[in-house]
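# This is the structure alone, sequence omitted:
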């Protein structure tokens, strides 16, 4: 048996319930992992609210770290006793232990602790596919400007550091002076408080009127139009979340009028399409973290049984860095 957080219907944090469920044995291609720490992410709120529908009842959580307890037939990259971490479908990491597909579970280097791993797998792999794979048609070179919204969050603080490591000039946006200072301390060249400044005007001023090559936007409808106005000709608008709600429909001709722009709605799990792709991305993440180029900062911890309070804090945007649940 294992304590597990599930929902029976979509709604606010009040629909989260902690139940004691049987875990069972792994089948072919599966492992059983006992969690030491669990990552909290905005996608969990989308699942809980019904924005991203699940077959109900369903456990939540996409990210975790712990120890492999059992290995199913056909799994060769993991063994009982291995330290492991993952970002993976289907949801279910909000638990003391679970059986899950092994494809996206990676052996964790000894140098990386469980809380660090739980706070970095989904967020760090997201930063990896954005900065390394989600690129404008002209590519990104040292010295290029990029704009990253919500840069003081879990993904954002990793992206600030990774962009600096790559030689990119990252413009961050955040919702308070303190969050802006945090983004700059983690590698952003400039941070814009979107509550007190017009981020479009500031971006144009910083780039000499040209704009940035890429906007990485997890905010959604509140920033979408302004983000398009920040792009240089042939620039890429990379949407990867909907924290303020989904972007309303718009005419593709807008992209032409604003400079032959490109638009993508990227998702992590398209990139984690195979064991080999997952491991290659994880290896790059492990390397930048182990080298110290990217530091994972776990700023908030909640017991698993207080998950509703953790969701409220995340949605109120009072968290920074990574948040973990402790089973």
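Everything's here; your move. Note that the coordinates shown come from a computational prediction; the quantities given were computed from them, not determined experimentally. Numbering: from 1, shown residues only.

# Please make it C-alpha for all contacts and neighbour counts, starting now.
OK.

# so how far is residue 86 from residue 112?
13 Å (CA to CA, to the nearest Å).

# neighbour count winner among the two?
Per other CA atoms under 10 Å, whichever of residue 112 and residue 86 has more neighbours is residue 86, with 28 against 14.

# Name the SS class of the more buried one, please.
Per DSSP: H, G, I helix; E, B strand; the rest coil, the secondary structure class of residue 86 is strand.

# Could you list the residues in contact with whatever helix or strand residue 283 lives in?
Here residue 283, judged by DSSP states H and E, is contained in helix 275-290. With contact meaning CA atoms under 8 Å, 6 or more residues apart in numbering, helix 275-290 is reached by 103-104, 106, 109, 111-112, 121, 124-125, 128-129, 162, 271-272, 294-296.

# just how off-centre is that helix within its chain?
In terms of CA atoms, centre = their mean, to the nearest Å, the centre of helix 275-290 is found 15 Å from the chain centre.

# Now do the buried residues in that helix.
278, 279, 281, 282, 283, 285, 286, 288, 289 (16 or more other CA atoms under 10 Å).

# Over to stretch 80-93?
Buried-residue list, stretch 80-93, by 16+ other CA under 10 Å: 82, 83, 84, 85, 86, 87, 88, 89, 91, 92, 93.

# Just to check, residue 216 is in contact with residue 235?
No. If you go by CA atoms under 8 Å, residue 216 and residue 235 don't touch, sitting 11.2 Å apart.

# For residue 170, list the residues it contacts.
Contacts of residue 170 (CA under 8 Å, 6+ apart): 145, 146, 147, 148, 160, 163, 164, 187, 188, 189, 190.

# rerun at 10 Å
By CA atoms under 10 Å, 6 or more residues apart in numbering, the contact set of residue 170 is 143-148, 151, 159-164, 183-184, 187-191, 212, 214-215.

# you'd agree it is in a strand?
Yes. According to three-state DSSP, residue 170 belongs to a strand.

# Pull up the gap between it and residue 283, please.
24 Å.

# tell me, how many neighbours does residue 252 end up with?
Neighbour number of residue 252 under other CA under 10 Å is 11.

# Any figure for the gap between it and residue 242?
20 Å.

# Make sure residue 92 is actually in contact with residue 63.
Yes. Checked against CA atoms under 10 Å, the pair residue 92 and residue 63 is within contact range at 8.5 Å.

# How about residue 240, nearest residue that isn't a chain neighbour?
residue 218 (4.9 Å; CA to CA, 6 or more residues apart in numbering).

# Contact partners for that neighbour?
Counting by CA under 10 Å, 6+ apart, residue 218 makes contact with 42, 148-151, 155-156, 224, 238-245, 265.

# And those residues, which of them are buried?
42, 148-151, 155-156, 224, 238-243.

# Just those residues: which are in helices?
Residues of the buried ones among the contacts of residue 218 located in helices (DSSP state H): 42, 155, 156, 224.

# Got another one to weigh against that:
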């Protein structure tokens, strides 16, 4: 414990707003652990769009708020009654407050992968990049809507972190038809390289044009399912292009929250509508073990590629989120923790 400092570097904010409310401090106290907790020195942390929703107030945040949802790192301290981890173990985990050098975790937390001691930094980078978005995509295509070979599936933000993984899992692994929507030709080219079959540029096509093209592609029937992370700007399109008995999976608010919906709007086509979150699918140990095993099997067998767009320094997170919110990125963004 003597090598663990009193203070650490973190990104935090103490009010809602844009990227300007983000602060970088090297004087934040390192958390103290109880007898049942472990302390992790983070090495890589994943950047996810959900942090924007907490920062701008769509989701409630308790201040001062340290962002973060996933990371990889090394166990540097263990509580006196902890038996399943030891100092030196490398781990990857889903958990909060990891835009920081140190994070404490309950040792019985379901969503921790103990990787042992012989893991390289390059492997830790992939684990931090793959865990949240990879598990999100994998659980959604198996549980929110079980994608079948030959299905027509609409994927919005198809060159984003989750989008590129959905393209691969749906187009290449499940052998279904991916209709990709993205905001530039460069992004659509990336979606195509990852398994998308039909490419639609949302910067050039109106909502009416998108609807017409999607219905043309599906011979007027519509898509079997929509995986939509955009939210407000695309939800009406989702309702128009979903086929009878189709499923809309609305899982993000990139353009703002979907307005309240009268439930009888689902009736004309017997639509199934879901607003899932990953943790609802992996809250039990056997669920987390099953899906992480499947995910890394796909990665190790080269059936799934995790596209890391850029690794930013922790202090540069404000720049990273501006890039993300400005639609300047594709794939996964990471923070390197000093």
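Yes, it's here. Computed from a predicted model, the values in this text were never measured in an experiment.

# Figure out the length between the terminal residues of stretch 192-200 of structure 1.
So stretch 192-200 of structure 1: terminal residues 10 Å apart, CA to CA.

# contacts for it?
Counting by CA under 10 Å, 6+ apart, 147, 149-151, 171-181, 183-184, 191, 202-203, 205, 211, 223, 225-231 sit against stretch 192-200 of structure 1.

# one more time with 7 Å, if that's ok
172, 173, 174, 175, 176, 177, 180, 226, 229, 230 (CA atoms under 7 Å, 6 or more residues apart in numbering).

# Pretty sure the second one sits in a helix.
No. Under three-state DSSP, residue 173 of structure 1 sits outside any helix and is assigned strand.

# Trace it over to structure 2, please.
Using TM-score structural alignment, the partner of residue 173 of structure 1 in structure 2 is residue 181.

# hang on, its match packs against residue 158?
Yes. At 5.7 Å, residue 181 of structure 2 counts as touching residue 158 under the criterion of CA atoms under 7 Å.

# so who does the counterpart of residue 318 of structure 2 in structure 1 touch?
Counting by TM-score structural alignment, residue 318 of structure 2 corresponds to residue 308 in structure 1. Residue 308 of structure 1 is in contact with 13, 14, 16, counting by CA under 7 Å, 6+ apart.

# aligned partner of the second one in structure 2?
Pointing back at residue 14 of structure 1 there. By TM-score structural alignment, residue 14 of structure 1 lines up with residue 20.

# what number of residues lie near that match?
There are 10 residues near residue 20 of structure 2, going by other CA under 10 Å.

# does the nearest residue to it once chain neighbours are set aside count as helix, strand or coil?
Spatial nearest neighbour of residue 20 of structure 2, chain neighbours left out: residue 318 (7.5 Å); criterion: CA to CA, 6+ apart. Here residue 318 of structure 2 is recorded as helix under three-state DSSP.

# The longest strand anywhere in structure 2 vs structure 1, average distance?
If you go by DSSP state E, structure 2 has its longest strand at strand 37-47. Its matched residues in structure 1 lie on average 1.3 Å from strand 37-47 of structure 2 after superposition (mean CA distance after the TM-score superposition for structure 1).

# and that strand, which residues are buried?
37, 38, 39, 40, 41, 42, 43, 44, 45, 46, 47.

# of all those, which two lie farthest apart?
Greatest spatial distance among the buried residues of strand 37-47 of structure 2 (CA to CA): 37 and 47, at 24.5 Å.

# Give me the most central residue, structure 1.
The residue lying closest to the centre of structure 1 (CA atoms, centre = their mean) is residue 123, at 3.2 Å.

# any idea what that residue aligns with in structure 2?
So residue 123 of structure 1 corresponds to residue 133, using TM-score structural alignment.

# For that match, which non-adjacent residue is spatially closest?
That would be residue 162: by CA to CA, 6+ apart, it lies 5.2 Å from residue 133 of structure 2.

# I'd say that neighbour and residue 135 touch.
No. Using CA under 7 Å, residue 162 of structure 2 and residue 135 do not qualify as a contacting pair, with a distance of 9.3 Å.

# hmm, back to that, which ones among the contacts of helix 275-290 of structure 1 map onto helices?
121, 124, 125, 128, 129, 162, 271.

# Buried among those? Make that a PyMOL selection.
Applied in PyMOL, the following selects the buried portion of those according to 16+ other CA under 10 Å:
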select buried, resi 121+124+125+128+129+162
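
# My read is that residue 95 of structure 1 contacts residue 5, right?
Yes. Using CA under 7 Å, residue 95 of structure 1 is in contact with residue 5, at 6.3 Å.

# still on that earlier bit, output the ones in helices among the buried ones among the contacts of residue 218 of structure 1 as JSON lines; include the columns distance to residue 261 of structure 1.
Formatted as JSON lines, these follow (distance: CA to CA, whole Å):
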{"residue": "42", "distance to residue 261 of structure 1": "27"}
{"residue": "155", "distance to residue 261 of structure 1": "24"}
{"residue": "156", "distance to residue 261 of structure 1": "23"}
{"residue": "224", "distance to residue 261 of structure 1": "13"}
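
# So which of these is the closest to residue 327 of structure 1?
Looking across these and measuring by CA to CA, the closest to residue 327 of structure 1 is residue 42, at 19.4 Å.

# ok so, going back, if I look at the residue nearest to residue 20 of structure 2, how far off is residue 22 of structure 2?
7 Å.

# same check, this time on residue 104 of structure 2
22 Å.

# Next, the contact list for whatever residue of structure 1 lines up with residue 332 of structure 2, please.
For residue 332 of structure 2, the aligned residue in structure 1 is residue 322 (criterion: TM-score structural alignment). Residue 322 of structure 1 makes contact with 119, 154, 297, 298, 299, 300, according to CA under 7 Å, 6+ apart.

# would you turn those residues into JSON lines with neighbour count?
Shown next, in JSON lines, are the contacts of residue 322 of structure 1 (neighbours: other CA atoms under 10 Å):
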{"residue": "119", "neighbour count": "31"}
{"residue": "154", "neighbour count": "27"}
{"residue": "297", "neighbour count": "17"}
{"residue": "298", "neighbour count": "19"}
{"residue": "299", "neighbour count": "13"}
{"residue": "300", "neighbour count": "16"}
